[in-house]
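A.B. asks: coords below, sequence missing:
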């Protein structure tokens, strides 16, 4: 499955889930996708269809929106 990760206000990334590195036995999680775009679950919220999803949940949608909670310094 191909997944689009839209980091709001920044870039959009395309991934083939079969190529995403994972630590889970059940397949890539949303946290794995965040690692691929060099973001931490502590600094973002992951949304699917406008609703937040836990980062340890397996990816089951083809479009993910990522909102940064903190930016700048």
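C.D. replies: Everything's here; your move. These numbers come from a predicted model, not from an experiment.
A.B. asks: use CA for all of it now, contacts and neighbours both
C.D. replies: Will do.
A.B. asks: for burial, what's the neighbour tally of residue 66?
C.D. replies: As a burial measure, residue 66 scores 22 neighbours (other Cα atoms under 10 Å).
A.B. asks: ok, and here's another one to check against it:
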């Protein structure tokens, strides 16, 4: 499955979940998680909220949507 990750204000990224799963560490049958997607775009779950259909999802949940929105909670300095 292909997933689009839209980091609001910073652009979009496209990923193939099968490629992520084969490149990642084996962690059971659940497949890649939203935290895995965040890691691929260089973000930490501590600095963002992950939304699917406008609702927050836990970062440790397996990816089940083909479009994910990421909102940065902290930016700048």
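C.D. replies: Sure, I can see it. Keep in mind that this is a model prediction, so the values were computed, not measured.
A.B. asks: where do the helices of the second structure begin and end?
C.D. replies: 17-23, 34-40 (DSSP state H).
A.B. asks: who's in contact with residue 34 of the first structure?
C.D. replies: 40, 41 (Cα atoms under 8 Å, 6 or more residues apart in numbering).
A.B. asks: and the helices of the second structure: which comes nearest residue 47 of the second structure?
C.D. replies: helix 34-40 (10.2 Å; Cα to Cα).
A.B. asks: for burial, what's the neighbour tally of residue 6 of the first structure?
C.D. replies: 18.
A.B. asks: what's the counterpart of residue 41 of the first structure in the second structure?
C.D. replies: The alignment partner of residue 41 of the first structure in the second structure, by TM-score structural alignment, is residue 45.
A.B. asks: ok, now how distant is its match from residue 1 of the second structure?
C.D. replies: Distance, residue 45 of the second structure to residue 1 of the second structure, using Cα to Cα, to the nearest Å: 22 Å.
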